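Q: Next comes the sequence, and after it the predicted model I'd like to discuss.
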Amino acid sequence: MLWRDRVLFSSLNDPVDVARAQAAMDAAWGKVRDSLKDNANVVQERSRLACIVLGLVGIAEDEVDLARRAVDRFFKMPPESDP
């Protein structure tokens, strides 16, 4: 987990939510990273994914569901549309 992700997830109060977010982020990033174009800004795309994960923590059933939802949203929404 990158320090940027830790800083973003530090806004979560529940340690269980933090752990779920970190696990989901790692799983989702593994799927997203391999599909990025060669000219993609990897740091920016990882930060975008982390913001998506953070926004979905409250509605996901578990870290697997959270990762799935985050990957789906990442690919459905262009970068400028993310919250």
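A: That came through, no problem.

Q: For the rest of this, base every contact and every neighbour count on C-alpha atoms.
A: Noted.

Q: what number of residues lie near residue 62?
A: 15 (other Cα atoms under 10 Å).

Q: which residues does it contact?
A: residue 20 (Cα atoms under 8 Å, 6 or more residues apart in numbering).

Q: how close does it get to residue 35?
A: Counting by Cα to Cα, to the nearest Å, the gap from residue 62 to residue 35 is 24 Å.

Q: And here is the other one:
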Amino acid sequence: MPFSSLHDPSDLARAYAAMEAAWNQVVDMIPEALRQEERQRLAYIVAACAPLALDEDDLTQNALQQFRQRSRQAGALGT
């Protein structure tokens, strides 16, 4: 459970919203066979970034940056 470390309802809501926003930006670049795994990986990144984020937009952008950087390093998405 990626968001189990978030206990405040507003933090949890922000993380879920940022997760959906980030996912919507990358989903089309991910092969269908990898989508479930990559969605979960993104959720863990969002959860890790949540305590440091200024707001939902900042959280979304930070998570996307890390997701894309790690994807490039692994050669997974070619982004």
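A: Thanks, I have the structure now. No experiment lies behind these values; they were computed from the predicted model shown.

Q: which residues of structure 2 does the longest helix along structure 1 align to?
A: Using DSSP state H, we find that the single longest helix of structure 1 is helix 15-33. Using TM-score structural alignment, the residues of structure 2 aligned to helix 15-33 of structure 1 are 9-27.

Q: tell me how far the matching stretch is from the chain's mean position?
A: Its chain's C-alpha centre and that of stretch 9-27 of structure 2 lie 7 Å apart, by Cα atoms, centre = their mean, to the nearest Å.

Q: Flag every buried residue along it.
A: Neighbour-count burial for stretch 9-27 of structure 2 flags 11-12, 14-19, 21-23, 26 (criterion: 16 or more other Cα atoms under 10 Å).

Q: List just the nearest of those to residue 49 of structure 2.
A: Checking the buried residues of stretch 9-27 of structure 2 against residue 49 of structure 2 by Cα to Cα gives residue 15 as the nearest, at 9.0 Å.

Q: For residue 64 of structure 2, grab the count of nearby residues.
A: For residue 64 of structure 2, using other Cα under 10 Å, the count is 22.
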